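*Asks:* I would like to see how this sequence folds:
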Amino acid sequence: MDEKGLNRGRVLLAVALAQFTVTMVMSIVNVALPAIRSGLGFAPDQLSWVINAYSLVFGGLLLLGGRAADLYGRRRLLVLGALVFAAASLGGTLAQDPTQLILARVVQGLGAAALAPAALAVLTTTQRAGKERARALGVYAAVSAVGGAIGVLAGGLLAEYGGWRWVMFVNVPLALAVAWLAMRYVPAGAAVGTRRLDVLGGVLGTAGIGLLVLGIVRTNQNAWTSATTLATLGGAAVLLFAFALVEIRPSTTDPLVRFSLLARRGIGGANLFLLLVCAGQFAGFYFVSLYLQQVLTLSPVATGAAFLPFCAGMIAGSALSTRLLAPFGAKALLVPGALVAAAGFGWFGLISPTGTFLTDILGPSLVAGFGIGVCFVPPTGTATEGLPPHEAGMASALLNSARQIGGALGLAVLVTVQVQHTDSALRAGTPAKEAMTDGYGLGLGLAGAVLAAAALVAAVVLPQRSRPAAPGRAAGAADTALTEVPQ
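*Replies:* Now for the predicted structure:
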């Protein structure tokens, strides 16, 4: 497909639908978790693996998927990822026990790891630099922001009126639509088939991250100082150190991560900021969903509807952030945005066992949602800015890795703290509803603290605005209306 025949609007539709699908699937199962637990016989401390199985594989293999898109063609990876994702979703629909569902979620993560970085790389290399690309990045970021909230609403409707299996099946037509749009409208792009994919780095990075989260999650059964926990976390440290050595060795001509990218304050700071934001947001979604169903005893549909204010706040925050990014710059938006989100989750931490939607959910949902919405738009441009086309997949994968790894780690750590706190309260004789509320409130308050840390990162690490880009900047760089000084 040549430049004249390129329909950028349809390309953007394919990219937006791909990103919507991979972010929605993170949260659509949240509302269905109680139904999944009863339907397949999950133990309470195993239930978070329905989420973690997806996000771990997704986050761990994103770097491999992003580099594969650079080397073998972005459209090819986009279509392949969508088809694998659709097949895994169908497998999850037919699951008969916890193992089968977790395996389906693992394969979903594998498909998403090819789909997501290829989609963002397609966007940054097909949309014209300047206002057109800035608007496209705004659409992409907005879809990322609202996909999770819409997933909760859709999950509630499907779980109540169709059963939890529909929560998995709905992803099938979405992924197939992405594959069709990609085949029809996305240009094939140039593949660099003579270069080698860094499979060793991908295996080491994924295994290291997986062991890290596994070690944290299993502290429910094994103390932090136990031999099992120390061995698991030590193994994770060794694997991640080996990953870093593989990536920097001279013989690795095409590393998954060029660490000099992360040394730039704009790129490294944007990735760290988004990691912390997603760590707080994903855990917050999890706790609020369970509080609504297990403490306030709302139905799945009512629980999904209760997330509408959060969704509205995110849409409003994303729209405002897109509009104000050009005149004010990323840093001026991210610091107050993260602080507003932190305040919203801190407010959530005050939930009561006798609470209601109006007194405990509506206000903090609007505040937290608005802050999260503001936080999602600026990092997308900042973390892919000023790079040549052949590294678009790498930068896109880094950004998506920060999002998914942050979500997985945040969920693992905060759920572990919440479960231990709730169990301690139950052993002390606290009534079940009060014990659950105390645990969820603690988790939500800690999510607010993580978002406050994100605000600190934005204030300290991200560079100030600099002069606009000079004319004739390299084509294919993910320019926005603002640029940063290379670090």
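*Asks:* use CA for all of it now, contacts and neighbours both
*Replies:* Noted.
*Asks:* And the next helix or strand past the helix or strand hosting Leu366?
*Replies:* For Leu366, the host element (DSSP states H and E) is helix 362-382. Following helix 362-382 in sequence order, the next helix or strand is helix 392-427 (DSSP H and E).
*Asks:* what is the orientation angle of the host helix or strand of Val213 with helix 392-427?
*Replies:* Counting by DSSP H and E, the element that carries Val213 is helix 199-217. Helix 199-217 runs at 20 degrees relative to helix 392-427, counting by axes from the mean of the first three to the mean of the last three CA atoms, to 10 degrees.
*Asks:* What residues sit buried inside helix 199-217?
*Replies:* 201-202, 204-217 (16 or more other CA atoms under 10 Å).
*Asks:* From the rest of the structure, what touches it?
*Replies:* The contact list for helix 199-217 (CA atoms under 8 Å, 6 or more residues apart in numbering) reads 56-57, 59-61, 63-64, 229, 232-233, 235-240, 242-243, 246-247, 255-256, 405, 408-409, 412-413, 415-416.
*Asks:* One more, so I can put them side by side:
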Amino acid sequence: MLHARTAEDDLDDDRRGGRRGRLALGVLAACQLVLVVDASIVNIALPSVQRGLGFSDAGLSWVVNAYTLAFGGLLLLGGRAGDLLGHRRTFVAGVALFTAASFAGGLAGAPAALLAARAAQGASAALAGPGSLALIATTFPDGPRRSRALAVFAIAASGGMVVGLVLGGLLTAWASWRAVMFVNVPVGAAIVLLAPRALRESPRRRARFDLGGALTCTLGSVLLVYGLIRAAGHGWGEVRTVGALCAAAVLLGLFPLVEARAAQPVMPLGLWSERDRVGAFAMRLLLTAAMSGMMFFLTLFVQGVLRYGPLATGFGFLPTTVVLVAVSRAVPRLLPRYGARPLMVAGSVLCVAGMAWLTQVSADGSYLSLILGPVLLFGAGSGMVSVSATFAAMASVPSGEAGAASAVLQSMQQVGGSLGVAVLVTVDDATRGATPADGMRGAFTAGLVLTVAMTAVAAFGFRRGAEDQGRSGSQN
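*Replies:* Take a look at the predicted model:
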């Protein structure tokens, strides 16, 4: 027998929807955190990996680079696969493969086995990563709920780099480097089990796969990331570096021409037609470049100059994460009042201040006088920039292109990370004097230039009505 719905029935539906929304956000944020953490978690464990498996000095860097290369090179392909095949389906498949690759990496008994596992982790992360942000766009309606969800995602994306350093130090000190691989397994298994309950599948689209665009963008992206990695280790003038970057420039230059002729392009060119979205992509690139370079050299400074151990080094970066999370949680409440553009400007200025402070590092300094203040400033600034830029990049993206937009945003993060380290390493080599701190001051000065450029993009790279759009979008 049918009965009329009551206010209690509506309230029960809202509660169930709220619980499902929280579960969905937890699943998606946990996935993004794991994927970003894995880009940095092995850094502190590298000496233990070298001792355990007998890596050469040259081969050891590829424990990190194999992941970065596969992840950054395949992101656009993974994002479009989700748009065409369904984001939840692609997301779950990516997480399942990532979990299996992590387990294989923990069992690796030879360098080649670990490098293969790291490359498989990166490739599967390229499937899961774009889907996590695209599912936020399709799961949460436009307005305050989506703004809060994007803030949580941005916390995971930006804070994961620092969390990886802390967690890597803990696991290496208390267990072994293999724990760095195995820690992903229970988290990945939980995500695979919970995702079908928490996430709705996006509609599949009947379309021919753009093979030409997929090959062009994948090869171009892989060569670009590889060239930047080579530049950091061998210099910008080295033959393979120049060859990789030139080939990447040719392929990525041809990519828009290929896409313009494709019926269902891997990356819809319309994503680049809005000035605010392009500005948000640039902000993500510059923020990650500055942050990655800063963390790379701070790790060297704290361990090599201040003589901290791996565990103390990891905890030294913990204030960055605490401040970043606190500020990122506040941004969704500020967006309706101020909009995205002013918050990005304010956050960029804080990053400039933190990086300018770091240019004063010296061998006779201390953690409290040289490190704590800058990382607090940079953590606060990056929290404001990351959430606001993510909001601006995903605003008004058609549901059928959410995966591609997410992939571009995350590609900016991967390319930015490699670019930042390459640029700062180059400047460090060119300015190194009697002590390591001399070159590091030069490296942090290069980082300062990146943050100033980020401030310029925030101030002038968005339409003047962008703040009004941000306010209305957050309130709807």
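*Asks:* TM between them?
*Replies:* Once superposed, the chains reach a TM-score of 0.89 (TM-score structural alignment, normalised by the length of structure 2), with 460 aligned residues with a CA RMSD of 2.5 Å.
*Asks:* Of the contacts of helix 199-217 of structure 1, just the buried ones, PyMOL syntax please.
*Replies:* Those of the contacts of helix 199-217 of structure 1 that count as buried under 16+ other CA under 10 Å are selected in PyMOL with:
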select buried, resi 56+57+59+60+61+63+64+229+232+233+235+236+237+239+240+242+243+246+247+255+256+405+408+409+412+413+415+416
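*Asks:* Show me the contacts of helix 199-217 of structure 1 that map onto strands.
*Replies:* Using DSSP state E to define strands, no part of those is located there.
*Asks:* surely Phe297 of structure 2 meets Arg441?
*Replies:* No - using CA atoms under 8 Å as the test, Phe297 of structure 2 is too far from Arg441 to be in contact (9.7 Å).
*Asks:* corresponding residues in structure 1 for stretch 389-401 of structure 2?
*Replies:* The alignment of stretch 389-401 of structure 2 onto structure 1 (TM-score structural alignment) spans residues 379-391.
*Asks:* before we move on, what about stretch 337-356 of structure 2?
*Replies:* Under TM-score structural alignment, the match for stretch 337-356 of structure 2 is residues 327-346.
*Asks:* circling back to that earlier point, following superposition onto structure 2, what is the mean distance for the helix holding Val213 of structure 1?
*Replies:* Its match in structure 2 and helix 199-217 of structure 1 itself, once the structures are fitted together, sit a mean 2.8 Å apart by mean CA distance after the TM-score superposition for structure 1.
*Asks:* likewise stretch 397-410 of structure 1?
*Replies:* Stretch 397-410 of structure 1: mean distance to aligned residues in structure 2 after superposition is 1.5 Å, counting by mean CA distance after the TM-score superposition for structure 1.
*Asks:* which residues sit against that stretch?
*Replies:* Stretch 397-410 of structure 1 has contacts (CA under 8 Å, 6+ apart) with 52, 55-56, 58-60, 62-63, 65-67, 116-117, 209, 213, 257, 271-272, 274-283, 380, 383.
*Asks:* Just to be careful, could you list which of these are in helices?
*Replies:* Judged by DSSP state H, helices contain the following of the contacts of stretch 397-410 of structure 1: 52, 55-56, 58-60, 62-63, 65-67, 116-117, 209, 213, 271-272, 274-283, 380.
*Asks:* how far away is the nearest residue to Ala380 of structure 2 once chain neighbours are set aside from Thr359 of structure 2?
*Replies:* Distances taken as CA to CA, 6 or more residues apart in numbering place Leu324 nearest to Ala380 of structure 2, at 5.1 Å, with adjacent residues excluded. Plainly put, Leu324 of structure 2 is 21 Å away from Thr359 of structure 2 if you go by CA to CA, to the nearest Å.
*Asks:* ok, the two, which is more surrounded?
*Replies:* Leu324 (26 against 21; other CA atoms under 10 Å).
*Asks:* hang on, that one packs against Gly383?
*Replies:* Yes - the pair Leu324 of structure 2 / Gly383 is scored as a contact, 4.8 Å apart, by CA under 8 Å.
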